[in-house]
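J.: Below are the sequence and a predicted model for it; my questions follow.
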Amino acid sequence: MTPSAQAPSGRLLPLLLGTGGLLVLGGVALFWLASARNQPQTEGAIPVTVTATACEPMALEVPAGPARFLIRNASDRPVEWEILNGVMVVAERENIAPGFSSVLSERLKPGVYDITCGLLSNPRGKLTVLATAESAAETAAPPLRELIGPLSERKVQLMKAAGKFTRAAQALEQAIAAGDLAAARTAWTQAAAHWASLGTVAPQAADLQNRIAPQAAWLAAREEDPAFTGLSRIEYGLFARSSVADLAPVAAALSRDATEFQSRVKAFDGTPAGIAGDAARYARSLADATAAGTLTPYAADDTVLLGAALDTLDRARAVLDPLLAAADPAQSARVKDRLAAAHAAASAVPQDRKATAAALTAAAEALAGINPTLGLEP
């Protein structure tokens, strides 16, 4: 044995062991720091636990203004947690994995809201938002005249998108009725893309949204649940079962719901703050769905849907951009760049789901900064 190959001396052994221990401790410390950075910021957040059957607590009370909720999933399947004003989704976090928590931050107006608690069939809780002197002053504040034009332009964009979705749903119904699997798959992709282009406004009709695109995980019997309908049920039949069998009545119901949704869009009263606010919420929802793989769980091809969704987010940005560029040119460029980065990530081949979700989250953060800059939020 050469000198270089000999075992360490007795003097060196304690030193090496001590150094190894320090390296291990250092690694543990670095791991802890990295983990801490990745944890949701929970300070001041109101805890809500979603079980298999309910929320804990089922009744919440908060003052109007900014609120933060820490939602923990104590059930055995992914859940969403929503704040509802009638049929309109005010705020939501989707695809919270079992055993995990997620933070939702939202500026709430006075009123009594419903909160969803896991499965769509579970009873809903209540969230009471109490008026404050600040919220009363905000209510009295006049809308910005400069935003009337962008608000009208956005309404026209959404009405056109709703019309395209209705026609696409009818084409899908016809392809299924003809028994043509290949044509039905193509028609489904087109209809799903048009539905994705309505993602900023879909939560305003949560009852229709739950019929048009429910996730199986939200339903007690999953794919066998009677409430598993619309685009989701058709996607399952066409791509998981490779069959149009039993889909004709589902497609006919989807066409009716699409027509009803189009009528609702015409009647929606948008708000100036909703243009960017709804876009930011939709971008966060897309990030969650992309990370969880629930955007197209059976077709397994998110590219077309994400492209359509990002197009509608960019149109929302564009109607506000003249005002944003005048107020803060750097922020205007940042929002545009982050949406472009999300487009690039979503269209990459092969697509990196983690990178795409991160790009969508960054776009959501940029979109969320528009309202404060334009004076739409204090």
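T.: That came in fine, so what should we check first?
J.: from here on, contacts and neighbour counts on C-alpha atoms
T.: Fine.
J.: now the strands for this protein?
T.: Secondary structure of the chain by DSSP state E: the strands cover 46-50, 55-56, 59-63, 65-73, 79-85, 88-96, 101-108, 111-115, 125-130.
J.: Check this structure and tell me which residue is nearest its centre.
T.: S285 (0.8 Å; Cα atoms, centre = their mean).
J.: got a list of what that one touches?
T.: Neighbour list for S285: E92, R93, E94 [criterion: Cα atoms under 8 Å, 6 or more residues apart in numbering].
J.: Could you save those residues as CSV and add columns showing neighbour count and distance to F100?
T.: Listed next are the contacts of S285 as CSV, based on neighbours: other Cα atoms under 10 Å; distance: Cα to Cα, whole Å:
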residue, neighbour count, distance to F100
E92, 21, 16
R93, 19, 12
E94, 18, 12
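J.: Turn these into TSV, columns for distance to A280.
T.: Below are the contacts of S285 laid out as TSV (distance: Cα to Cα, whole Å):
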residue	distance to A280
E92	12
R93	12
E94	14
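J.: could you check the distance from the nearest residue to T312 once chain neighbours are set aside over to A309?
T.: Spatially, and ignoring its direct neighbours in sequence, T312 is nearest to S197 (5.4 Å; Cα to Cα, 6 or more residues apart in numbering). Distance from S197 to A309, counting by Cα to Cα, to the nearest Å: 5 Å.
J.: biggest helix in this structure by residues?
T.: helix 148-177 (DSSP state H).
J.: thinking again about what came up before, R315 is in contact with the residue nearest to T312, correct?
T.: No: S197 lies out of contact with R315 (Cα atoms under 8 Å); the separation is 10.1 Å.
J.: which of these two has more neighbours?
T.: Relative neighbour count places S197 above the other of S197 and R315, with 26 against 17, counting by other Cα atoms under 10 Å.
J.: Against A358, how distant is the residue nearest to the centre of the chain?
T.: According to Cα to Cα, S285 stands 12 Å off from A358.
J.: can you check T128 too?
T.: With distances taken as Cα to Cα, T128 is found 33 Å from A358.
J.: go on, E82?
T.: For E82, the distance to A358 equals 22 Å [Cα to Cα].
J.: Tell me which of the two has more neighbours.
T.: Using other Cα under 10 Å as the criterion, E82 and A358 rank with E82 on top: 22 against 19.
J.: ok, the closest residue to the more buried one other than its chain neighbours - contacts?
T.: Spatial nearest neighbour of E82, excluding adjacent residues (Cα to Cα, 6+ apart): E92 at 4.2 Å. Contacts for E92 (Cα under 8 Å, 6+ apart) come out as E80, W81, E82, I83, L104, R281, S285.
J.: Looking at the residues you listed, spot the one nearest A325.
T.: R281 (21.8 Å; Cα to Cα).
J.: Second structure for comparison follows:
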Amino acid sequence: MRPARLTACIAAAAALTATVGLTGCAEKSDGKSGGGDGAVTVAAGDNSCEVSPKEFKAGHVRLDIENKGSQVTEVYLLMPGDRIVTERENIGPGTRAEVTAEVKPGSYEIACKPGMKGDGIRQSVKATGKGAVKALDPRLAEAVAAYRTYVQQQADETLPLAETFAQAVKDGDLEAARKAYAVSRIGWERTEPVAESFGDIDPKVDVREDGLEDGQEWTGWHRLEKSLWQDKKITDADRKLADLLVKDLKDWQQRVGKADINPTSMANGAKELLDEVATGKVTGEEERYSHTDLVDFQANVEGAFRSYELLKPVAAKNDPALAAELDKQFEALFTLLEKYRKGDSFVSYDTVGKADRKELSDGVNALAEPLSQLAAAVVK
């Protein structure tokens, strides 16, 4: 960790946001660090996305990203069909971020999304060669296999919970549907980066109203959340949406076992889950009607921890100081979340005050920075 830079990043976020929810802050540029040997540099502006080189060797690829614009941005490496290889969100103006990914030979796109909206400004890139990567450490192979089992298990366990939620909606039982809502989302929230990698499932089941693209119909959990808590009624349209949610989740359940999972995608996915906490849960934006944000928060952190736990044997050998810091920060964040327990769930997030939200945000920031280094640690 770099505490001074992290503190400055948090302070900047506090000045920019009323709830101090913005995190995932990248290392502040000092004008000296650059792409480094073998890195693909990405200069993201408000109206540009400059990539160099646009052709690179397949294998372990490091993206060195600098946000030269005035807005928070995010950068994606995409396969054809907008399947996500890796991403890095919440890159503040004037800051840098690095992400390491395992890239197979082929054609890709790098997308910069100023304001973290839309399809982004895109550049075509190509990975060449045979994609030779050193033989996978048997411990990493075991980690990937175990994580694949975990992801499938979460999908399998989510489906009956979602069916219970959908049935309550179809029965017109407002209270039963409210009770079933948050728990039906836990498995999804634990493994969301894997679902997002397919490109087309997440926008159907988990998009918020302000995340809709032009012409997109609003479907999924959050559309039903609005009906249950804001509208306080269930319509015939909601009953159809409940059936559609189950259909889309069955699609996810069937496809998740075919996801492209490797050690770096696991590590990057853990960081992405912390970004999810930062941009949606700490701010209260994710569950703006139900205020069940802390259920999602816990699930995101649990999913990130599972990835780290499986990768830890290799990460601890390659970078013991990093592993020690991650152990410390995961424990601290889980302990902090326990303050908000209520029975077998959590308090409503609208009862959590500004000071407590800042404490949660600071806990996420303290974990996110070392977690962003995990991918590099496992491929040393």
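T.: Here it is on my side, so go on. Since the structure is predicted, the reported quantities are computational estimates derived from the model, not experimental observations.
J.: overall similarity of the pair, as a TM-score.
T.: TM-score for the superposed chains, counting by TM-score structural alignment, normalised by the length of structure 1: 0.74, backed by 328 aligned residues with a Cα RMSD of 3.5 Å.
J.: ok, back up a step: what do S197 and A309 of structure 1 both touch?
T.: The contact sets of S197 of structure 1 and A309 do not overlap (Cα under 8 Å, 6+ apart).
J.: neighbours around the alignment partner in structure 1 of E192 of structure 2, how many?
T.: Correspondence of E192 of structure 2 to structure 1, assessed by TM-score structural alignment: G199. For G199 of structure 1, the count of nearby residues is 24 (other Cα under 10 Å).
J.: how much space between G199 of structure 1 and S332 of structure 1?
T.: 22 Å.
J.: just to revisit the earlier point, pretty sure the match of E192 of structure 2 is touching D311, no?
T.: No: under the criterion of Cα under 8 Å, G199 of structure 1 makes no contact with D311, lying 10.9 Å away.
J.: which residue ranges form the helices in the stretch 251-380 of structure 2?
T.: Per DSSP state H, counting those that start in this stretch, the stretch 251-380 of structure 2 carries helices over the ranges 263-276, 293-318, 320-338, 354-371, 374-378.
J.: As a markdown table, those with distance to A155 of structure 2 would be great.
T.: Listed next are the helices of the stretch 251-380 of structure 2 as a markdown table, based on distance: least, Cα to Cα, whole Å:
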| stretch | distance to A155 of structure 2 |
| --- | --- |
| helix 263-276 | 16 |
| helix 293-318 | 13 |
| helix 320-338 | 23 |
| helix 354-371 | 24 |
| helix 374-378 | 24 |
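J.: Just say which of these is most tucked in.
T.: The highest mean neighbour count among the helices of the stretch 251-380 of structure 2, using mean count of other Cα atoms under 10 Å, belongs to helix 263-276: a mean of 26.
J.: Pull up the aligned stretch in structure 1 for it.
T.: Going by TM-score structural alignment: helix 263-276 of structure 2 matches residues 272-285.
J.: tell me the average deviation of the matching stretch from structure 2 after fitting.
T.: Compared with structure 2 after the fit, stretch 272-285 of structure 1 shows a mean deviation of 1.9 Å (mean Cα distance after the TM-score superposition for structure 1).
J.: Check the offset of that stretch from the chain's centre.
T.: On the basis of Cα atoms, centre = their mean, to the nearest Å, stretch 272-285 of structure 1 is displaced by 10 Å from the centre of the chain it belongs to.
J.: Test my guess that L78 of structure 2 contacts A101.
T.: No: with contact defined as Cα under 8 Å, L78 of structure 2 does not count as touching A101 (11.5 Å).
J.: So for the two, which residues contact both of them?
T.: V85, T86.
J.: which of the two has more neighbours?
T.: More neighbours surround A101 than the other of L78 of structure 2 and A101, with 25 against 22 (other Cα under 10 Å).
J.: For R357 of structure 2, see how far away the more buried one is.
T.: Taken as Cα to Cα, the span from A101 of structure 2 to R357 of structure 2 is 32 Å.
J.: Could you tell me which residues make contact with the residue nearest to I46 of structure 1 when sequence neighbours are not counted?
T.: Residue nearest to I46 of structure 1 in three dimensions, not counting chain neighbours: F69, with 4.5 Å by Cα to Cα, 6+ apart. Contacts of F69 of structure 1 were listed using Cα under 8 Å, 6+ apart, and they are A45, I46, P47, V48, V103, L104, S105.
J.: what's the counterpart of F69 of structure 1 in structure 2?
T.: Match for F69 of structure 1 (TM-score structural alignment): E66.
J.: so how far is K28 of structure 2 from its match?
T.: For E66 of structure 2 relative to K28 of structure 2 (Cα to Cα), the value is 9 Å.
J.: Quick check: neighbours shared by these two?
T.: Both E66 of structure 2 and K28 are contacted by G94, T95, R96, under the criterion Cα under 8 Å, 6+ apart.
J.: thinking again about what came up before, which one of the helices of the stretch 251-380 of structure 2 lies closest to D202 of structure 2?
T.: Using Cα to Cα, the nearest of the helices of the stretch 251-380 of structure 2 to D202 of structure 2 is helix 263-276, at 13.0 Å.
J.: Between helix 354-371 and that closest one, find me the angle.
T.: 170 degrees (axes from the mean of the first three to the mean of the last three Cα atoms, to 10 degrees).
J.: matching residues in structure 2 for stretch 229-243 of structure 1?
T.: Stretch 229-243 of structure 1 maps onto residues 219-233 of structure 2, going by TM-score structural alignment.
J.: quick one: buried residues of the matching stretch?
T.: Judged by neighbour count (16 or more other Cα atoms under 10 Å), stretch 219-233 of structure 2 contains these buried residues: T219, G220, W221, H222, R223, L224, E225, K226, S227, L228, W229.
J.: now swap in stretch 152-160 of structure 1 and tell me
T.: R154, K155, Q157, L158, M159.
J.: nearest residue to the equivalent of the first one over in structure 2 other than its sequence neighbours?
T.: It refers to R154 of structure 1. Superposed on structure 2 with TM-score structural alignment, R154 of structure 1 falls opposite Y147. Excluding the flanking residues, the one nearest Y147 of structure 2 by Cα to Cα, 6+ apart is S307, at 6.9 Å.
J.: Can you name the residues that contact A161 of structure 1?
T.: H194, S197, L198.
J.: same question, Y298 of structure 1
T.: E235, Y236, F239, A240.
J.: The residue nearest to the centre of structure 1 and I176 of structure 1: what is the separation?
T.: 30 Å.
J.: From what I see, L224 of structure 2 and A237 are in contact.
T.: No: with contact defined as Cα under 8 Å, L224 of structure 2 does not reach A237; the gap is 9.8 Å.
J.: Okay then, goodbye and thanks.
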